[in-house]
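J.: any chance you can model this:
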Amino acid sequence: MIDKNSPLPIYAQLEEQIKERIESGNLKPGDGLPSEREYCERYGISRMTVRQAINNLVNDGYLRREKGKGTYVAEKKLEQQLQGLTSFTEDMKARGMEPSSTLLHFEIVPAPESIAQLLSVGQHEPVYRIRRIRLADGKPMALETSHIPANLVPGLTPDIVAGSLYQYIEERLRYPIDHSNQVIESAAAGEMESRHLSIPAGCPILLIQRDTFLKDGTPIETVKSAYRADRYKFVTTIRR
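T.: From the prediction side, this is the model:
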């Protein structure tokens, strides 16, 4: 029920009720919510009040809107700690999820100037260009484009990159991966991200640029990833 005499605003009461149903499991990911009109009639409140509660829950990641369809309970976001360098495969397995990849492109190309600088190779030296959709339990999580020096990492094949690239580098080639530099920023999904991640164009995504290095400082990979912002979030501990 809504207590109109409560000091807690009506929109906040409705927000808490919906959130409680989600957290208790009464509303599950993918379930549709009643329309704004139904909430208005059920509680005798204004549409503006209902809209504010729904907007807050969308912004907090509890709900998602589908244009022309309605409002649905969102999938719970996966958290990735920003401590420790792990591959996508390692990260998903640590969560008890089944990682997989859909390989879109695998080719050796002359290194463009920008990629050559990041990998410390000569311009036009051969590099692998690998584009994959990364999935967890069969659901698309990220669109990833990697560049790797072909002379440094010989023998890559589509079958190898279908699994864990880091595992191949460390266990087969015996190269010790040491650290990476990573930049994360927000962006809107373009046509390519929309198509491969099954999200509408313009939806928020997390863009990640990661440059990975061996123990001796040699660059081993530069990768750009577009993560679904409705399914992924990054957390870190900051100490004073």
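J.: drop to CA atoms for contacts and neighbour counts, all remaining ones
T.: Fine.
J.: strands of this structure, start to end?
T.: Taking DSSP state E as the criterion, the chain carries its strands at 63-66, 70-73, 78-81, 99-110, 126-136, 139-149, 177-188, 204-214, 219-228, 232-235.
J.: make a markdown table out of those and add mean neighbour count.
T.: A markdown table is the format used below for those (neighbours: other C-alpha atoms under 10 Å):
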| stretch | mean neighbour count |
| --- | --- |
| strand 63-66 | 18 |
| strand 70-73 | 19 |
| strand 78-81 | 14 |
| strand 99-110 | 17 |
| strand 126-136 | 22 |
| strand 139-149 | 22 |
| strand 177-188 | 14 |
| strand 204-214 | 20 |
| strand 219-228 | 22 |
| strand 232-235 | 14 |
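J.: out of the ones you listed, nearest to residue 167?
T.: The minimum distance between residue 167 and these falls on strand 177-188, with 9.9 Å, by C-alpha to C-alpha.
J.: run the angle between that closest one and strand 219-228 for me.
T.: In terms of direction (axes from the mean of the first three to the mean of the last three C-alpha atoms, to 10 degrees), strand 177-188 departs from strand 219-228 by 30 degrees.
J.: this one as well, want them side by side:
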Amino acid sequence: MPEWDRPLPLYVQVKQALVERIQAGVYAVGEKLPTEAELAREFGVSPATVKQTINALAAEGIVIRRPSQGTFVAGLNPEPGAVPLRSFTEVMRERGIPINTRLLISEIRPAGAKVAWQLDTGAGEPVLYLRRLRSAGDRPLAMEETFLPIDLLPELAEAGKAAEFASLAEGSLYRLLEEGYGLGLLGAEETIWAEAAGADEAAALGIEPGAPVLVAERVTEVSGHRRGFLSRTVFRADAYLLKFRLSRYARRETKETKGETRGGWGGR
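T.: As a prediction, this is how the structure comes out:
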């Protein structure tokens, strides 16, 4: 049984140990990992800790979960040009900006045609709809809508469970889904455009109706499911900029450029 470093969460330490094994070739790309129960016994931790570890590895694309088959090594090299998957809360925390979240709406509603198409599900299927206002101090920065299919978390259909989930969604929704509900977040597709603020968005963000806003629509993929969940975030245009690094020719990866983010949101 390994000696664990107390300051780091156990799941992070187990994750580091597994990454080192993948780097050393103990587990090759395409190879199936031991079961979560086997890893729990080997590392002397709880099954819940191992599940958290596998979720974190899956979120980074290092492993892939295949229903009824197991967990397989995908590799340590991210998709070329990919931006690391982070929630709004995580991005702001990395920039040293404390974020306040206020829940505006929480309800189970039928999926409309557009949401159903985005999530590859049937129109009218139940989703948990959350509308949250994200602020830095007293200044609103973004209004976020989330559409979470109930079949992703069937327990939300039970009486009081959706309200309980919503009450916990005041921080990072990604962290809540990973650590609180055991979902593995794999990646996301995001589309960004500019438009004029509607009345509800303007009221929430403290701007004039028709003022320019940036909209980011993201579908987050969840391990073991065809599609995950949809989020639509409306940003104040005067609070954000989107910066990319462009290159005419492919650069050779060096120690200095390895893992460099090619683009991302930056708060002004």
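J.: quick TM-score on the pair, please.
T.: Comparison of the two superposed chains (TM-score structural alignment, normalised by the length of the first structure) gives a TM-score of 0.62, and 160 aligned residues with a C-alpha RMSD of 2.0 Å.
J.: distance to residue 195 of the first structure for the strands of the first structure - can I get that in a markdown table?
T.: Shown next, in a markdown table, are the strands of the first structure (distance: least, C-alpha to C-alpha, whole Å):
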| stretch | distance to residue 195 of the first structure |
| --- | --- |
| strand 63-66 | 16 |
| strand 70-73 | 21 |
| strand 78-81 | 21 |
| strand 99-110 | 12 |
| strand 126-136 | 11 |
| strand 139-149 | 10 |
| strand 177-188 | 13 |
| strand 204-214 | 13 |
| strand 219-228 | 12 |
| strand 232-235 | 18 |
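J.: looking at those strands, which is nearest to residue 56 of the first structure?
T.: With C-alpha to C-alpha, the closest approach to residue 56 of the first structure among the strands of the first structure belongs to strand 63-66: 9.0 Å.
J.: the closest one corresponds to what range in the second structure?
T.: On the second structure, no counterpart of strand 63-66 of the first structure exists by TM-score structural alignment.
J.: what's that strand packed up against?
T.: Judged by 3 or more C-alpha pairs under 8 Å, 6 or more residues apart in numbering; DSSP states H and E, strand 63-66 of the first structure is in contact with helix 47-59, strand 70-73.
J.: deepest of those, which one?
T.: Across these, averaging neighbours per residue (mean count of other C-alpha atoms under 10 Å) puts strand 70-73 on top, at a mean of 19.
J.: what's that strand packed up against?
T.: Using 3+ C-alpha pairs under 8 Å, 6+ apart: strand 70-73 of the first structure touches strand 63-66.
J.: for the helices and strands packed on strand 63-66 of the first structure, which one sits closest to residue 147 of the first structure?
T.: Of these, nearest to residue 147 of the first structure by C-alpha to C-alpha is helix 47-59, at 34.3 Å.
J.: between the strands of the first structure, which gets nearest to residue 21 of the first structure?
T.: Using C-alpha to C-alpha, those put strand 70-73 closest to residue 21 of the first structure, at 10.3 Å.
J.: centre of the chain versus that closest one, how much separation?
T.: Distance, stretch centre to chain centre, for strand 70-73 of the first structure: 20 Å (C-alpha atoms, centre = their mean, to the nearest Å).
J.: regarding the second structure, what is its longest helix?
T.: If you go by DSSP state H, the second structure has its longest helix at helix 10-24.
J.: the second structure: which residue goes with residue 170 of the first structure?
T.: The pairwise alignment with the second structure assigns residue 170 of the first structure to residue 178, based on TM-score structural alignment.
J.: could you tell me how many residues sit around the aligned residue in the first structure for residue 210 of the second structure?
T.: Alignment note (TM-score structural alignment): residue 210 of the second structure maps to residue 202 of the first structure. Using other C-alpha atoms under 10 Å, residue 202 of the first structure is surrounded by 13 other residues.
J.: which residues touch residue 202 of the first structure?
T.: Residue 202 of the first structure is in contact with 188-190, counting by C-alpha atoms under 8 Å, 6 or more residues apart in numbering.
J.: 10 Å - rerun?
T.: Taking C-alpha atoms under 10 Å, 6 or more residues apart in numbering as the criterion, residue 202 of the first structure is in contact with 187-191, 193-194.
J.: for residue 101 of the second structure, see how far away the residue mapped onto residue 180 of the first structure from the second structure is.
T.: Under the alignment (TM-score structural alignment), residue 180 of the first structure pairs with residue 188 of the second structure. Distance of residue 188 of the second structure to residue 101 of the second structure, given as C-alpha to C-alpha, to the nearest Å: 22 Å.
J.: which non-adjacent residue is nearest residue 111 of the first structure?
T.: Counting by C-alpha to C-alpha, 6 or more residues apart in numbering, residue 111 of the first structure lies nearest to residue 124, which is 4.4 Å off, once chain neighbours are set aside.
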